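Undergrad: this one's sequence-less:
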């Protein structure tokens, strides 16, 4: 947050990206026409996005989430906005259940009290609720804080989370990423605590017929090597469930891969990293599970880390052999960014096709990029849209938080602009599977 204090509010700009630099095969298709400059970390700017059918659920950093009708991708329409909760606000969805991450202790005594977000004073350094909020949205046009069903406290909070379906047991599991073990505090009335030696992620069980009974059902150790904890926490957890492949990867101090054949009891397989990466940010897999895709976030997402003079490692995506952890290759953002543009490779998703391995990524003010890594030793750029700096004179927080392929379109969730859509016309996405839903970090088959 200290870095953010140096930023200047973004100047208002026109919504949409017609006329931006980019490749001809990636065309702007629609937008929600929002303008929410991020002036500090107590603002309702936009975070990640999840999809269920023809609806998008977009997280709001300081505030809650909103529901958008994307049945016409060229003209997405906001249906409602829920005002409930503090940062970080990443969301997941299953049916009419919406899960939201809270990553700061809130001085609340009831579940509804976790909605009190009108002042930074709701935060506490001595302990309070942080974890997962669970909403049941019965009317998407009238969603509100009254739809909050319960909250589940998780140790050191929930920076992000990953939705893992478990239909055999009529439940969904939520893998909770804490990102950092701070501030430290003893156990609260909500069951969460935070200690410096975290070394795990937690699993929350949500019974689909009784979501109010959601609870933490497991602590998953991140493993040990020579008596020392392999990693202390996860920033994101990528999950693959496709034709017998059941894997998870914790993006933390190192990359930690698990077998999740039993999703409630992940089994440690291996860990790996590369010199120069201090902490991983996001992890995914090729749909056959053979390649693990990792990214990191130097500068915390608020710094300009993609200038021509920056080292390649700061603006790279890494491809590892899942079975061994051997680095196969890297893709480096080929377009230099300005000193006024916050930039790293941020959140990405894998296109659901067995024909090729293709990812779509958001890179803050570097925009949206499409990369073919079918040959991970020689990944290549397929398409891109890179807007001009939000403010040519001052460093601002803006740009693509994450970009995802969903049913024939690329959806970019943008920090200040809301939701942008793009149409990609390229053979690499031919045969991409239609999906009835999509959650960040969760890859579900069958594909292949």
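TA: Nice, I can see it. Remember, it's a predicted structure, so these values are computed and weren't measured experimentally.

Undergrad: okay, CA-based contacts and neighbour counts for the rest of this
TA: Noted.

Undergrad: next, count neighbours for residue 393.
TA: 12 (other Cα atoms under 10 Å).

Undergrad: then this one, side by side with the first:
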């Protein structure tokens, strides 16, 4: 393990050889893999890179310009205090949720419950086998919610993959009772159009509303017809979750014809995903506000009536954004950070050739009041540690670190690792800490690294796609005040008011 006092600033040629083979051109013309149907529930397929790129990686490791294979490096203000490898669920690790002394880890094969009462030694409480990518996960009270975004033979946890062209295929939301964390019980299933790639909870006292994000309709899919430009809203009674049902499908991008509204993508906007739904939504229930990352569009909308969300503003970036992936509000709700999943989570996009703007986070100020609020672009942020051409690196899931008067967040970047950065000055964001591993593979392009990195009750928890569950502790005067903020529950996409 290597500790560095600050982020590496030495620039290198790494990534240029791979780009010369056409990587950049490919990224600019491609869009992320379709959400429906998923090709299966196994790990991502590795792809070999050129011999010149392999030699470049070996040279960079030998020169100490990048970490060695699986070698851990981090800034001096972060400690790596625990790792729990994957166990009986071998699939891709995905999102995280938290409740009390428990962490809930999604996996393409199901989910895992950890006891994190001692963050230095997390213990497995239970593991539930229930395949169905991508198993995005949330919790509320005694209920756990799991997204299924691959076509299955039925809604059971014993289902098998089945083509989306068959009417009997199933995709959607699953609901579990977790009153006994050691023995979760499957209690409800709701089929949703085009499945459930991600979901977001809007909790109430008696009910939980679930906003289901899905996309990529196709005329050949009976349950996923174009234009689809909306979200499914599910109402789940807390005391009778078996009665969960869809109560609305609000169209967020109205338009004429089969293509609907939203960003048309290419050829009008080369390299930009066509909007056919949303990828992820973050809500601020205390402020009746939500931000949607919707493929080719970023949106701000009101959830004052949770069954009927209303668009306030809509923005596009047809120069540097390829796929609007996720959103994070600051505490004051006057900024939104949108992430760009350039390459669809399957490409080496943190290279010198791709540069600092493409595949970056976009920081937007929210200006104005009420229904006249606007999203105004201020700057980009991207990690400044170029990765190897064998490392899939992309802006991914993160959360606020609750510091009053400051805008600081932690974020996962796949094999780019975990980054802690400050965007208090919207126009000049800066990284203040990081943690990463060296390439998982030095000869083949491989999907690995942190899918999600979230701050919860004094620690950073990271769900590594390949390496398992990591626990980090940051010791920095800029983030120290966050140690005193305690939450009973955290679903990052249901953003709390940390200082209420």
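TA: All right, it came through fine. Bear in mind that the values here come from a model prediction, so they are computed numbers and not experimental data.

Undergrad: and residue 321 of structure 2, how far from residue 298 of structure 2?
TA: Look at residue 321 of structure 2 and residue 298 of structure 2: by Cα to Cα, to the nearest Å, they are 10 Å apart.

Undergrad: now do residue 237 of structure 2
TA: 30 Å.

Undergrad: show me what residue 410 of structure 2 lines up with in structure 1.
TA: Per TM-score structural alignment, the equivalent position to residue 410 of structure 2 in structure 1 is residue 360.

Undergrad: contacting residues for its match?
TA: By Cα atoms under 8 Å, 6 or more residues apart in numbering, the residues touching residue 360 of structure 1 are 348-351, 368-371, 403-405, 410.

Undergrad: pick out whichever of residue 237 and residue 298 of structure 2 has more residues nearby.
TA: Between residue 237 of structure 2 and residue 298, residue 298 has the larger neighbour count (other Cα under 10 Å), namely 27 against 17.

Undergrad: which position in structure 1 aligns with that one?
TA: Per TM-score structural alignment, residue 298 of structure 2 is aligned with residue 255.

Undergrad: ok, now how distant is that match from residue 369 of structure 1?
TA: If you go by Cα to Cα, the gap between residue 255 of structure 1 and residue 369 of structure 1 works out to 23 Å.

Undergrad: same question for residue 26 of structure 1.
TA: When residue 26 of structure 1 is compared with residue 369 of structure 1 (using Cα to Cα), they lie 9 Å apart.

Undergrad: overlap of the contact sets of the two?
TA: With Cα under 8 Å, 6+ apart, residue 26 of structure 1 and residue 369 have common neighbours 383-385.

Undergrad: for the nearest residue to residue 274 of structure 1 once chain neighbours are set aside, list the residues it contacts.
TA: Nearest non-adjacent residue to residue 274 of structure 1, counting by Cα to Cα, 6 or more residues apart in numbering: residue 327, 7.9 Å away. Residue 327 of structure 1 makes contact with 274, 318-321 under the criterion Cα under 8 Å, 6+ apart.

Undergrad: quickly find the element holding whichever residue in structure 2 pairs up with residue 327 of structure 1.
TA: By TM-score structural alignment, residue 327 of structure 1 lines up with residue 377 in structure 2. Assessed by DSSP states H and E, residue 377 of structure 2 sits inside strand 374-381.

Undergrad: how about that strand: buried residues?
TA: Of all the residues in strand 374-381 of structure 2, those buried under the rule 16 or more other Cα atoms under 10 Å are 374-375, 377, 379-381.

Undergrad: what about it, how far off from structure 1?
TA: With mean Cα distance after the TM-score superposition for structure 1, strand 374-381 of structure 2 departs from structure 1 by a mean of 1.3 Å once superposed.

Undergrad: off-centre distance for that strand?
TA: With Cα atoms, centre = their mean, to the nearest Å as the basis, strand 374-381 of structure 2 stands 20 Å off its chain's centre.

Undergrad: ok, stretch 126-145 of structure 2 next?
TA: The answer for stretch 126-145 of structure 2 is 16 Å, by Cα atoms, centre = their mean.

Undergrad: buried residues in it?
TA: 126-140, 143-145.

Undergrad: which ones among those map onto strands?
TA: Counting by DSSP state E, those place 126-129, 134-140, 143-145 in strands.

Undergrad: the closest residue to residue 108 of structure 1 other than its chain neighbours: what secondary structure?
TA: Spatial nearest neighbour of residue 108 of structure 1, chain neighbours left out: residue 114 (5.6 Å); criterion: Cα to Cα, 6+ apart. Under the three-state scheme (DSSP: H, G, I helix; E, B strand; the rest coil), residue 114 of structure 1 adopts helix.

Undergrad: next one: residue 114 of structure 1 from residue 131 of structure 1, what distance?
TA: Distance from residue 114 of structure 1 to residue 131 of structure 1, by Cα to Cα: 10 Å.

Undergrad: same question for residue 395 of structure 1.
TA: Residue 395 of structure 1 is 31 Å from residue 131 of structure 1, by Cα to Cα.

Undergrad: go on, residue 47 of structure 1?
TA: Residue 47 of structure 1 is 17 Å from residue 131 of structure 1, by Cα to Cα.

Undergrad: what does residue 83 of structure 1 give?
TA: The value you get for residue 83 of structure 1 to residue 131 of structure 1, if Cα to Cα is used, is 17 Å.
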